[in-house]
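Engineer: dropping the sequence and predicted coords here.
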Amino acid sequence: MSARVIAHRGAPYRRVGSHIRENTLEAFERALELGVEGIELDVRRTADDVLVVHHDVHVENGPMVREIHSDDLPEWLPTLAEALEVCADTWLNIEVKNLPGDPDYDETFGISLAVAALVRAFDAADRVLVSSFDFNSVQRIREHDPDIPIGWIVWGQANPAQMVHRAAGSVDALHPSEMLIDRPLVEMCRDAGLAVHAWTVNDPDRVLELHRMRVDGIVTDEVAMALNVLYGR
């Protein structure tokens, strides 16, 4: 079984005279047209508590997303509800951006509960996985609604055995940076009942190598390349 190709923030496009931003409805629509099996996107909250799709704390070096009323956001910046509508037939990895130390960090995890509530409102629990670098942010979802799948994103110099031990029984999937992944790690995750989603994989040889290790998903900026490597499209 092939790994799921997951479009990292959709499939943005940058060429002379043409530009599709990442994390926009246009980027998601382009990813769907290319034939991906999943899309990864990032979520933050506005000043009036609307969930929107945006990676950075700030909007184009301006104010924080958390400081802006949803009515005042740029037109290209979508809400999570809009993304759920556009991607109604596609698996989504919804990353909750909520890290200690960030100026918009929510120590009450209200953003996590808001994401869970919206997933339920769209009856989408069977086609999403909510992930975060912050373990506690996804644990809050597990406590509130245990039927919504969750994942923990890890990177840097993480100890493989320690991160698998922490994740086992607490989350459904481990999302290691691709540089951390080798066959022993994948086997440890399998033994612990964890799915494995690798990020961000933009080299064709590495895509094939991870596929042969039997990871569950490959997050990539190079959607067309990954689909060609795995499916010959």
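Structural biologist: Perfect, thanks for sending it. Numbering: from 1, shown residues only.
Engineer: going forward, measure contacts and count neighbours with C-alpha atoms only.
Structural biologist: Noted.
Engineer: got the buried residues for stretch 226-233?
Structural biologist: For stretch 226-233, a neighbour-count test (16 or more other CA atoms under 10 Å) marks Ala226, Leu227, Leu230 as buried.
Engineer: what does stretch 175-186 give?
Structural biologist: Here stretch 175-186 shows His175, Pro176, Ser177, Glu178, Leu180, Ile181, Leu185, Val186 as buried, counting by 16+ other CA under 10 Å.
Engineer: check which helix or strand covers the second one.
Structural biologist: Pro176 is part of strand 173-176, with elements assigned from DSSP states H and E.
Engineer: quick check: what element follows that strand along the chain?
Structural biologist: Immediately after strand 173-176, counting by DSSP H and E, sits helix 183-191.
Engineer: so which elements touch that following helix?
Structural biologist: Judged by 3 or more CA pairs under 8 Å, 6 or more residues apart in numbering; DSSP states H and E, helix 183-191 is in contact with helix 160-167, strand 195-198.
Engineer: ranges for the helices of the chain?
Structural biologist: 25-34, 80-86, 110-121, 135-144, 160-167, 183-191, 204-212, 223-231 (DSSP state H).
Engineer: any chance of a markdown table for those helices, columns distance to Gly10?
Structural biologist: Shown next, in a markdown table, are the helices of the chain (distance: least, CA to CA, whole Å):
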| stretch | distance to Gly10 |
| --- | --- |
| helix 25-34 | 4 |
| helix 80-86 | 11 |
| helix 110-121 | 19 |
| helix 135-144 | 22 |
| helix 160-167 | 27 |
| helix 183-191 | 26 |
| helix 204-212 | 18 |
| helix 223-231 | 9 |
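Engineer: now for these, which one comes closest to Asn98?
Structural biologist: helix 135-144 (7.1 Å; CA to CA).
Engineer: other SSEs contacting the closest one?
Structural biologist: helix 110-121, strand 128-132, strand 150-154.
Engineer: so which of the ones you listed gets nearest Glu22?
Structural biologist: strand 128-132 (18.4 Å).
Engineer: how far out from the middle of the chain is the closest one?
Structural biologist: Using CA atoms, centre = their mean, to the nearest Å, the distance from the centre of strand 128-132 to the centre of the chain it belongs to is 6 Å.
Engineer: how about stretch 41-55?
Structural biologist: For stretch 41-55, the distance to the chain centre is 14 Å (CA atoms, centre = their mean).
Engineer: second structure follows, compare the two:
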Amino acid sequence: MSTKKNTAASLSFAPNIVVAHRGAWKKNNLPENSIASLKEAVRIGCTGSEFDVHLTADDSLVVNHDAHYAGLTIEKSTYAELSATKLSNGEMLPTVYHYLKEGMQQTKTMMVLEIKPSTISKERGQYLAEKVVTLVKQLRAEPWIMYISFDYDILKKILELQPGAKTAYLNGEKTPEQLAADKIWGVDYHYAVFKKNNSWIADAQKLGVNLNVWTVNNAEDMEWFINNKFDYITTNEPELLFDLIDKKGR
């Protein structure tokens, strides 16, 4: 049996609700979505570390939040053009390949992979989803991955290519019943959506739909979602969330 298979078989994500948004970057002033911020999320014990994926003009998969990097539109630029500008800590702009390879060196923190909708076309978004799933399968990284997206069709494409994959929807307009009907694993909405649609929390829990919320950065909101028994809380302040959890003895 290969080392990869042995590692995957031993995965046991940290038993907490803390997902670092774009890695754990803020406290130590690390670049968002960097390998360094991923390593820090792992170091402090987050159960998950979220990151964002785009496709370049030459079909490279890269990790960056915005559709632009260093003044260039990612989808209209080559990786060589983009990587000419390094991150603030000297890292190269991460490829998804290298990001996943780093994340697979450990077994406590899952990688929450956000596929960004294409700014060019829906078809390009579908192609991006195919490229991502192909790479995940090539690396045998499936056990580490939760997929999230604002594009519902991207999530459906992932489930077509990787049945049973953990997928969660971000946009906020679909009910837990709609997600469950389409075999979407989780609801992952902005905190304001849940406060407006309070009944969706109980509906999701009754249906077995995983509950995640973003991006929760103050103690009062964190307390609210802890008390409502969310499975995950995505935050730019993972250290603060850990402090609150410790105080509550959760």
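Structural biologist: Ah, there it is. This structure is a prediction, so every number in the text was calculated from the model and none was measured.
Engineer: out of the helices and strands packed on helix 135-144 of structure 1, nearest to Ala31 of structure 1?
Structural biologist: Among those, the nearest to Ala31 of structure 1 by CA to CA is strand 128-132 (16.4 Å).
Engineer: ok, average deviation of the closest one from structure 2?
Structural biologist: Strand 128-132 of structure 1 differs from its equivalent in structure 2 by a mean of 0.8 Å after superposition (mean CA distance after the TM-score superposition for structure 1).
Engineer: quick check: angle from that strand to helix 135-144?
Structural biologist: For strand 128-132 of structure 1 against helix 135-144, the angle between stretch directions is 140 degrees (axes from the mean of the first three to the mean of the last three CA atoms, to 10 degrees).
Engineer: what range does strand 128-132 of structure 1 cover in structure 2?
Structural biologist: Aligned by TM-score structural alignment, strand 128-132 of structure 1 falls on residues 145-149 of structure 2.
Engineer: wait, what's in contact with the most centrally placed residue in structure 2?
Structural biologist: The residue lying closest to the centre of structure 2 (CA atoms, centre = their mean) is Val112, at 2.5 Å. Residues near Val112 of structure 2 by CA atoms under 8 Å, 6 or more residues apart in numbering: Gly48, Ser49, Glu50, Phe51, Ile145, Met146, Tyr147, Ile148.
Engineer: any idea what Ile44 of structure 2 aligns with in structure 1?
Structural biologist: Taking TM-score structural alignment, Ile44 of structure 2 has Leu34 as its aligned residue in structure 1.
Engineer: and which of the contacts of Val112 of structure 2 is nearest to Asp231 of structure 2?
Structural biologist: Distance to Asp231 of structure 2, by CA to CA, is smallest for Gly48 among the contacts of Val112 of structure 2, at 11.3 Å.
Engineer: quick check, the closest one in contact with Val19.
Structural biologist: Yes: judged on CA atoms under 8 Å, Gly48 of structure 2 makes contact with Val19 at a distance of 4.4 Å.
Engineer: and Gly164 of structure 2, how many residues sit next to it?
Structural biologist: Gly164 of structure 2 has 12 neighbours, counted by other CA atoms under 10 Å.
Engineer: map it onto structure 1.
Structural biologist: Under TM-score structural alignment, Gly164 of structure 2 pairs with Asp147 in structure 1.
Engineer: its match reaches Ala125, doesn't it?
Structural biologist: Yes: Asp147 of structure 1 lies in contact with Ala125 (CA under 8 Å); the separation is 7.2 Å.
Engineer: shared neighbours of those two, which are they?
Structural biologist: Going by CA under 8 Å, 6+ apart, no residue sits against Asp147 of structure 1 while also sitting against Ala125.
Engineer: hang on, the earlier thing: adding distance to Val50 of structure 1 and mean neighbour count, write the helices and strands packed on helix 135-144 of structure 1 out as a markdown table.
Structural biologist: Shown next, in a markdown table, are these (distance: least, CA to CA, whole Å; neighbours: other CA atoms under 10 Å):
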| stretch | distance to Val50 of structure 1 | mean neighbour count |
| --- | --- | --- |
| helix 110-121 | 9 | 19 |
| strand 128-132 | 17 | 24 |
| strand 150-154 | 21 | 24 |
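Engineer: gap between the equivalent of Asp243 of structure 2 over in structure 1 and Ala114 of structure 1?
Structural biologist: In structure 1, the residue paired with Asp243 of structure 2 is Asn228, using TM-score structural alignment. Distance of Asn228 of structure 1 to Ala114 of structure 1, given as CA to CA, to the nearest Å: 37 Å.
Engineer: ditto for His165 of structure 1
Structural biologist: Separation of His165 of structure 1 from Ala114 of structure 1 (CA to CA) stands at 28 Å.
Engineer: sorry, back to before: onto which residues of structure 2 does the strand holding Pro176 of structure 1 map?
Structural biologist: The alignment of strand 173-176 of structure 1 onto structure 2 (TM-score structural alignment) covers residues 186-189.
Engineer: ok, average deviation of the matching stretch from structure 1?
Structural biologist: Superposing on structure 1 and averaging over aligned pairs (mean CA distance after the TM-score superposition for structure 1), stretch 186-189 of structure 2 comes out at 0.7 Å.
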